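# here are the coordinates; sequence isn't available:
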């Protein structure tokens, strides 16, 4: 099983969502039950040494990676969401993107001070959202011990924007 190349299950869609972009579709991986099980098992194996208390899932595809990991690791899940999506009091962090800005929220009290947290998402590209997620979690009192993503676009050098270890299950150079 260790010699199975999971990239064969990731569809590459040219010119999506706009011309010149090559989109890597995790939907094709998730549709194959065996490949998805293997992917989440490999991610859990990589994350386990960090001993997370919580997985912080970045909206929305991070929810898809956090759910199976939390079950395998015995960790809880906290959601990092866009404005207006969480009830009650929230803690927020705004950040700049290449073309504009965005804001992430977490529910106040979702993290206990000092809890070990691993951030999860489907993709690491430029690193802006991951860096903002780490900053938000630290505002909430988390001890962010790492980040785990299904795919990384290494040419965009996003991991250079974060100061925690990053595990990427699959890497693409283009």
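Perfect, I can see it now. These numbers were taken from a predicted model, which means no experiment stands behind them.
# all contacts plus neighbour counts: C-alpha atoms, from now on.
Fine.
# check the offset of the lengthiest helix in the chain from the chain's centre.
The single longest helix within the chain, with elements called by DSSP state H, is helix 33-47. How far helix 33-47 lies from its chain's middle: 14 Å, per Cα atoms, centre = their mean, to the nearest Å.
# which element, helix or strand, includes the residue most central in space within the chain?
Nearest residue to the geometric centre of the chain (Cα atoms, centre = their mean): residue 121, 1.5 Å. When elements are assigned from DSSP states H and E, residue 121 belongs to strand 116-124.
# what's in contact with that strand?
By Cα atoms under 8 Å, 6 or more residues apart in numbering, the list of residues contacting strand 116-124 from outside reads 26, 47, 50-58, 61-66, 130, 133-134, 142-153, 158-159.
# buried among the residues you listed? Make that a PyMOL selection.
To isolate the buried members of those in PyMOL, using 16 or more other Cα atoms under 10 Å:
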select buried, resi 26+47+52+53+54+55+56+57+58+62+63+64+65+66+130+133+134+142+143+144+145+146+147+148+149+150+151+152+153+158+159
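# what about the contacts of strand 116-124, which are in helices?
Short answer: the contacts of strand 116-124 in helices (DSSP H) are 26, 47, 61-66, 130, 133-134.
# make a markdown table out of those and add distance to residue 173.
Output for the ones in helices among the contacts of strand 116-124, formatted as a markdown table (distance: Cα to Cα, whole Å):
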| residue | distance to residue 173 |
| --- | --- |
| 26 | 17 |
| 47 | 23 |
| 61 | 21 |
| 62 | 21 |
| 63 | 25 |
| 64 | 24 |
| 65 | 22 |
| 66 | 25 |
| 130 | 19 |
| 133 | 24 |
| 134 | 24 |
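# which one of these sits closest to residue 94?
Nearest to residue 94 among those is residue 133, at 9.7 Å by Cα to Cα.
# relative to residue 13, how far out is the residue of the chain most remote from its centre?
Distance from the centre of the chain peaks at residue 19, with 25.2 Å (Cα atoms, centre = their mean). Using Cα to Cα, to the nearest Å, residue 19 is found at 11 Å from residue 13.
# want to compare, so here's the second one:
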């Protein structure tokens, strides 16, 4: 088995990317929900869409969100971070860069070049397929899978099974937002899951 990446986040890291102590010293405890907007009836009637675009556009909120996520992810001592298509790339790629880790994409069928490995999974109505490139991880590598939001957990569950099938060790999962009323974390095969903010309805 490969050793975990030795570069981890610690309390001595002075990068502002990780450190919100300056905000705390100013008496500011940032609530990330203040920077996430709800858009009703998107992508279809009856759905309330939690949009992180407003958070991404606010530098302090984006830095704080990534700092908090970095602390979560680094606890798992990963070798590589995987982002789910497509907003998961926005979370996983900058974290991998800052933590000195590799990054790989989990994409919808037909979107990746070269040899790929597929995983088919069922949806409420129909099915879907996700893919990774065949050489993106090595057996024994420690993987953390990231997305922007966990809803029913179907795609995250499929990604966990896909990486396990190729011999990787899935040591954690995380999202910026969890819709707790959909019970998605119950589908994650016992893999640890963390979130920055949760909505109960």
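In hand now; what should we look at? What you are looking at is a predicted structure, and each value in this text was computed from that prediction instead of being measured.
# care to give me the TM-score?
Aligned and superposed, the two chains score 0.97 in TM-score terms (TM-score structural alignment, normalised by the length of structure 1); 174 aligned residues with a Cα RMSD of 0.9 Å.
# hang on, the earlier thing: helix, strand, or coil at the residue farthest from the centre of structure 1?
Secondary structure state of residue 19 of structure 1, per DSSP: H, G, I helix; E, B strand; the rest coil, is coil.
# just give me the match in structure 2 for it.
When structure 2 is aligned by TM-score structural alignment, residue 19 of structure 1 is paired with residue 45.
# ok, its match - contacts?
If a contact means Cα under 8 Å, 6+ apart, then residue 45 of structure 2 has no contacts.
# with residue 87 of structure 2 as the reference, measure out to it.
From residue 45 of structure 2 to residue 87 of structure 2 the distance is 22 Å (Cα to Cα).
# do a quick rundown of the strands in structure 2.
37-40, 48-51, 80-84, 102-108, 116-122, 127-133, 142-150, 169-179, 193-199 (DSSP state E).
# the fourth one maps to which residues in structure 1?
This means strand 102-108 of structure 2. Going by TM-score structural alignment, strand 102-108 of structure 2 sits over residues 76-82 in structure 1.
# what sits up against that stretch?
Residues contacting stretch 76-82 of structure 1 (Cα under 8 Å, 6+ apart): 53-60, 63, 66-67, 70, 102-106, 110-111, 133.
# got it, and stretch 111-131 of structure 2?
Residues from elsewhere that reach stretch 111-131 of structure 2 (Cα under 8 Å, 6+ apart): 106-109, 132-134, 154, 158-159, 162.
# mind putting those residues into CSV with distance to residue 192 of structure 2?
Putting those into CSV (distance: Cα to Cα, whole Å) gives the following:
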residue, distance to residue 192 of structure 2
106, 19
107, 22
108, 24
109, 26
132, 21
133, 24
134, 25
154, 16
158, 15
159, 14
162, 16
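# can you select the buried ones from those in ChimeraX?
Selection of buried members from those for ChimeraX, criterion 16+ other Cα under 10 Å:
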select :106,107,108,109,132,133,154,158,159,162
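# pull the most distant pair out of the contacts of stretch 111-131 of structure 2.
With distances taken as Cα to Cα, the most widely separated pair in the contacts of stretch 111-131 of structure 2 is 134 and 154, at 21.8 Å.
# re earlier: return the closest of the ones in helices among the contacts of strand 116-124 of structure 1 with respect to residue 32 of structure 1.
Of those, the one sitting nearest to residue 32 of structure 1 (Cα to Cα) turns out to be residue 26, at 10.4 Å.
# how much space between residue 55 of structure 1 and residue 155 of structure 1?
Distance, residue 55 of structure 1 to residue 155 of structure 1, by Cα to Cα: 26 Å.
# just to revisit the earlier point, from the chain's centroid, how far away is the match of strand 102-108 of structure 2?
Per Cα atoms, centre = their mean, the centroid offset for stretch 76-82 of structure 1 relative to its chain is 11 Å.
# likewise for stretch 101-112 of structure 1?
For stretch 101-112 of structure 1, the distance to the chain centre is 15 Å (Cα atoms, centre = their mean).
# equivalent range in structure 2 for that stretch?
Counting by TM-score structural alignment, stretch 101-112 of structure 1 falls onto residues 127-138 of structure 2.
# which parts of the matching stretch are buried?
Buried residues in stretch 127-138 of structure 2, counting neighbours by 16+ other Cα under 10 Å, are found at 130-133, 136-137.
# one more: stretch 153-166 of structure 1?
153-154, 158-159, 162, 164, 166.
# and which of those is nearest residue 43 of structure 1?
Closest approach between the buried residues of stretch 153-166 of structure 1 and residue 43 of structure 1, by Cα to Cα: residue 166, at 11.3 Å.
# I'd say that closest one and residue 150 touch.
No - when contacts are counted by Cα atoms under 8 Å, residue 166 of structure 1 is not listed as touching residue 150 (10.7 Å).
# now do the shared contacts for the two.
Common neighbours of residue 166 of structure 1 and residue 150 are not found (criterion: Cα under 8 Å, 6+ apart).
# still on that earlier bit, other residues contacting the longest helix of structure 1?
Helix 33-47 of structure 1 is contacted from outside by 1, 6, 9, 29-30, 65, 68-69, 72-73, 118, 148, 150, 167, 169, using Cα under 8 Å, 6+ apart.
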